[in-house]
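> have a look at this prediction, sequence included:
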Amino acid sequence: MKKIILAALLYLTCSAAFVQAQTYQLSSHILDISTGLPAPEVPVKLQKWNEKDDTWTVVDQKITDENGRIKDFLEQKNAAKGVYKLTFLVADYFKSKQVTSFYPFIEVVFEIKDNKHYHVPITLSPFGYSTYRGN
């Protein structure tokens, strides 16, 4: 009987954790190709374009983790189609490395057209960058 109760409690605990797991529609990543390493502790601002009044609204701002990643922009239940902009504030990152950079920040504008996951990374160096739609 105890085994059945323990198994039921374990099932309920795991089920509750699964139900509460949040999913996100947007993620990003910064890889510093001048070092071959991820870029940690870079602030990244997410904004959404307001077509009616031609302005940007800040949706969220986060900082890349030790792997240069942000996994949790736009919670899936609150996600909306539209034009978005990620602003990667890289000036302090390069200053911390004592490296001169041409870019104080990098803006990437893209459009979310459906409910699929969007991964918008950049590869970065002091004098260049590239972006693409990843997965």
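Alright, I've got the coordinates. Residues are numbered from 1 along each chain as shown.
> from now on I want contacts and neighbour counts done on CA atoms only, so please keep to that.
Noted.
> and the next helix or strand past the biggest helix by length in the chain?
As assigned by DSSP state H, the longest helix anywhere in the chain is helix 2-20. As assigned by DSSP states H and E, the chain's next helix or strand after helix 2-20 is strand 24-32.
> pasting the second one now:
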Amino acid sequence: MSAITTHVLDTALGRPATGVPVRLSRIDADTHQISDLADATTDDDGRVTDLGPDQAPAGTYQLRFDTAAYYAATGQECFYPEVLVTFAVTDRRHHHVPLLLSPFAYSTYRGS
């Protein structure tokens, strides 16, 4: 399993968000350059478990969710065409970053 994983739930429909394109990137602390690490798509359970390395060094990371593609595929209106979640990795624990999604709102948290 990757050191960083995610789970996307469509709270408006009450089910996992299948087929959401997700990109994991790292932001360099000195130059602020963004380096893409991995791309994946959520599975039938709305999860991505094979995103990036099995160890994530301390630093700042981003998960970019292509919500426009998901909403187009499900025939829903979309106010936020993408969701960008920036977070800090400070230790070697597994980092799970879920996204709760609806057409006009979203939230995220540090999962387990």
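Everything's here; your move. None of the values given here were measured: they were computed from a predicted structure.
> in the longest helix of the first structure, which residues are buried?
Residues of helix 2-20 of the first structure classed as buried by neighbour count (16 or more other Cα atoms under 10 Å): none.
> please enumerate the helices of the first structure.
Secondary structure of the first structure (DSSP H): helices at 2-20, 91-96.
> give me the mean deviation of the last one from the second structure.
With the two structures superposed, helix 91-96 of the first structure lies on average 1.0 Å from its match in the second structure, counting by mean Cα distance after the TM-score superposition for the first structure.
> what residues does the residue of the second structure positioned farthest from its centre make contact with?
Farthest-out residue of the second structure from its mean C-alpha position, per Cα atoms, centre = their mean: Asp30, at 23.8 Å. If a contact means Cα atoms under 8 Å, 6 or more residues apart in numbering, then Asp30 of the second structure has no contacts.
> if we can go back for a sec, which elements pack onto the longest helix of the first structure?
Helices and strands touching helix 2-20 of the first structure, by 3 or more Cα pairs under 8 Å, 6 or more residues apart in numbering; DSSP states H and E: there are none.
> the residue farthest from the centre of the second structure matches what in the first structure?
Using TM-score structural alignment, the partner of Asp30 of the second structure in the first structure is Lys52.
> touching, Ser28 of the first structure and Leu74? I think so.
No: using Cα atoms under 8 Å, Ser28 of the first structure is not in contact with Leu74; the gap is 11.4 Å.
> looking at those two, which one has more neighbours?
Counted by other Cα atoms under 10 Å, Ser28 of the first structure and Leu74 do not tie: Ser28 has more neighbours, with 21 against 18.
> that one -> the second structure?
Residue correspondence to the second structure (TM-score structural alignment): Ser28 of the first structure is matched to Thr6.
> likewise for Lys95 of the first structure?
Here Lys95 of the first structure is matched to Ala72 in the second structure, going by TM-score structural alignment.
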